[in-house]
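> below: sequence and its predicted model.
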Amino acid sequence: MEDLRPGDHACLTYSDAEERLDIVAAFVRDGIGAGQKVVCFTDQSGPPDLAGELAERDVKPTDGGQLTIRDNDAAWLSGGQVSAANMIEMLSVELEAAHRDGYAGLRVTADMCWATRPVAAVDELLVFETRVADLFAEGRLIAVCQYDRQRFDHVTLAFAAKAHARAVAAAVYHEDPLLRICRQHAPPGIRLAGEIDYRRVPELNHALAEALRLGGDIHVNLAHLTFMDAAAAAAIGQAALSLQPGRAMAIVCGRAVRKVLDLVGATDQPAVRVRLAHGRP
């Protein structure tokens, strides 16, 4: 995500909704920090829902309209019809408005699931992804198109990957049917989902070591972790011990995981802050 530059047209394919939101939040946060106009087109959640998800990931609302969240129904599917030409024209207008208002550029992210609806022809999606390339020529536009692997067929996903010059994905340190360990982009840190025991402590240590190198506070998201043994909890506690003064570790977890962290003394450290995940056992 940090390597994206104005003029880049990137594709994000995902199967984990939380991972998608982390990446979108990082994309939005970086655009705001760079003084760019940011526009998010959302399909799977309405604008208020997406605004709330961004706020949970430390992306705050901006003054003056720097960040705009639009519903795909109102943007792409106005009147029940969608066309590549209208979509490209809308982005052209946004690009000129951003320039006129003095922004450093325009940053756009769009949930492309509108193309899976009966009222939207998927061939218009293919035309859009092909013709929109001209808008990136001047280096004022940067865009990430989001594709849900569970909603699109393999042929369309393959085309989307080919139509974009760049690809965006979370760093995955381990993935199997029982456990997924990946980088969390916003707030920065790592996320674990599933079950972890002593056998996956090396992968956990690797993920924690990379998070430590990033600087700042570390966020350890264990909200979707259903089991953790003492060895894995101790690894998290050891990482917290290695934090330099002024840095903190924020942990989100369920009550069962919190008990294990308490047992090994990880939560007793001054640098550790723990918050129980809403609705988790």
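Sure, I can see it. Remember, predicted model here, so these are calculated numbers, not experimental data.
> can we go C-alpha only for contacts and neighbour counts from here?
Will do.
> strands of the protein, residue ranges please.
9-14, 37-42, 67-71, 106-111, 141-148, 166-168, 172-175, 179-184, 189-196, 218-228, 249-253, 272-276 (DSSP state E).
> of all those strands, which lies closest to Lys60?
Ranking these by their distance to Lys60 (criterion: C-alpha to C-alpha) puts strand 67-71 first, at 9.5 Å.
> off-centre distance for the closest one?
Relative to its parent chain, strand 67-71 has a centroid offset of 16 Å by C-alpha atoms, centre = their mean, to the nearest Å.
> related to what we said a few turns ago, what's the closest of the strands of the chain to Asp22?
Per C-alpha to C-alpha, nearest to Asp22 of the strands of the chain: strand 179-184, 6.4 Å.
> can you add mean neighbour count and distance to His154 and give the strands of the chain back as TSV?
Output for the strands of the chain, formatted as TSV (neighbours: other C-alpha atoms under 10 Å; distance: least, C-alpha to C-alpha, whole Å):
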stretch	mean neighbour count	distance to His154
strand 9-14	22	11
strand 37-42	24	22
strand 67-71	19	26
strand 106-111	24	17
strand 141-148	23	11
strand 166-168	17	16
strand 172-175	15	21
strand 179-184	22	23
strand 189-196	22	26
strand 218-228	22	28
strand 249-253	22	35
strand 272-276	16	38
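> alright, now check it against this:
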Amino acid sequence: MTVLRKLDAPTGLRPGDHVCWTFADAADFSAAVLPFLDEGRRLGEQLLVIGASRPEVLRTLAPLPGRDQLLASGQLQVHSTVEVYAPDGELSPTEQVQAYRGLVQRALQDGRTGLRVAADVTPLVRRGCGLQRQVHVYEQLADAMMGTVAMTALCLYDAALGTDLLGPVTLLHPDQHHGEEAPLAHLSGRGPSLSLHGEVDATLADSLFRALVDVACGTPGEVVLDLSDLRFLDVAGARALARAAGVLRGADVHLRLVRAPRVAARCLGLFGLGGGETVPA
């Protein structure tokens, strides 16, 4: 079961944690990345930092204890976002996840306790709808991977991107830090089996629609969405699920909703959606 968490600090994290962290400016970025990496240094993890440009990231990391020694030993590596994720202008979500699996294995072979990644994904989201969709699929695949490897991920996004762009990517992380806002929901799972956790109201409906369509669209046949961990769903949220079902139907994907809480099932019924066998709210 997914535990939806609001993080107030980028520390106290362990392998399997997948964090969406928004930052307001360079100082805010530094305040998140430095303690996150220092914790990994003390835990003996391999450290990887990915940012807009390598020189800019290196300047940000200047206060990190032992930075130069970490770089010299190879325990700390720094790359640009485009270099890692989209060297040819496109992001391949499946290949990227496999690449991280390989990096985790290499880190363990080198005697590290795991892999700790701080990645500013902002440059990809800013490059248009095509890459945004690829980022959504990647974040979903990465989230499904996180519980199976010794990896801790801090996915960083500039808060200036706004709700339209941040909403879907935030929804695809179980651990969230977005200013003072409390996390509402998380869309988890992989391939034909997805789960929706938390609360979906009018503020999150459009984000749910975009995230769900993007992660389910490449799955042929049937996609099952388990709603048993949904604490609240209003009419706007149900309408978003109905819209998603319609768009996916046009892409030859059948979205089947199962185990809807009774209160959610009533809203779904307004749009001709079934929720399978209902469970208590």
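Now that the structure is in, tell me what you want to look at. If you're wondering where the values come from, they're calculated on a predicted model, not measured in any experiment.
> any chance you could compute the TM-score here?
Superposed pair, TM-score by TM-score structural alignment, normalised by the length of the first structure: 0.55. Supporting alignment: 169 aligned residues with a C-alpha RMSD of 2.3 Å.
> just put the strands of the first structure in CSV and tack on distance to Pro202 of the first structure.
Converted to CSV, the strands of the first structure look like this (distance: least, C-alpha to C-alpha, whole Å):
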stretch, distance to Pro202 of the first structure
strand 9-14, 25
strand 37-42, 37
strand 67-71, 40
strand 106-111, 35
strand 141-148, 30
strand 166-168, 25
strand 172-175, 10
strand 179-184, 11
strand 189-196, 11
strand 218-228, 14
strand 249-253, 19
strand 272-276, 21
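> nearest to Leu263 of the first structure, out of those?
Closest to Leu263 of the first structure of these, according to C-alpha to C-alpha: strand 218-228, at 11.5 Å.
> where in the second structure does that closest one fall?
Aligned by TM-score structural alignment, strand 218-228 of the first structure falls on no residue of the second structure.
> from the chain's centroid, how far away is that strand?
Computed by C-alpha atoms, centre = their mean, the separation of strand 218-228 of the first structure from the middle of its chain amounts to 17 Å.
> the inter-axis angle of that strand versus strand 249-253?
Using axes from the mean of the first three to the mean of the last three C-alpha atoms, to 10 degrees, the inter-axis angle of strand 218-228 of the first structure relative to strand 249-253 is 30 degrees.
> helices or strands up against strand 218-228 of the first structure?
Here strand 218-228 of the first structure touches strand 189-196, strand 249-253, helix 255-263, going by 3 or more C-alpha pairs under 8 Å, 6 or more residues apart in numbering; DSSP states H and E.
> quick one: contacts of stretch 96-107 of the first structure?
Stretch 96-107 of the first structure has contacts (C-alpha atoms under 8 Å, 6 or more residues apart in numbering) with 6, 28, 31, 34-39, 94-95, 140-143.
> again, only using 6 Å
With contact meaning C-alpha atoms under 6 Å, 6 or more residues apart in numbering, stretch 96-107 of the first structure is reached by Gly35, Gln36, Lys37, Val38, Leu95, Arg140, Leu141, Ile142, Ala143.
> quickly note the distance from Ala84 of the first structure to Ala193 of the first structure.
Separation of Ala84 of the first structure from Ala193 of the first structure (C-alpha to C-alpha, to the nearest Å): 38 Å.
> now swap in Pro202 of the first structure and tell me
Using C-alpha to C-alpha, we find Pro202 of the first structure at a distance of 16 Å from Ala193 of the first structure.
> helices of the second structure, residue ranges please.
Secondary structure of the second structure (DSSP state H): helices at 26-42, 54-60, 67-73, 81-85, 93-109, 122-125, 129-146, 163-171, 205-216, 235-250, 262-269.
> need these in a markdown table with mean neighbour count and distance to Glu180 of the second structure, can you?
Output for these, formatted as a markdown table (neighbours: other C-alpha under 10 Å; distance: least, C-alpha to C-alpha, whole Å):
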| stretch | mean neighbour count | distance to Glu180 of the second structure |
| --- | --- | --- |
| helix 26-42 | 18 | 14 |
| helix 54-60 | 15 | 24 |
| helix 67-73 | 13 | 31 |
| helix 81-85 | 18 | 27 |
| helix 93-109 | 16 | 30 |
| helix 122-125 | 20 | 20 |
| helix 129-146 | 21 | 23 |
| helix 163-171 | 22 | 14 |
| helix 205-216 | 23 | 19 |
| helix 235-250 | 20 | 23 |
| helix 262-269 | 20 | 27 |
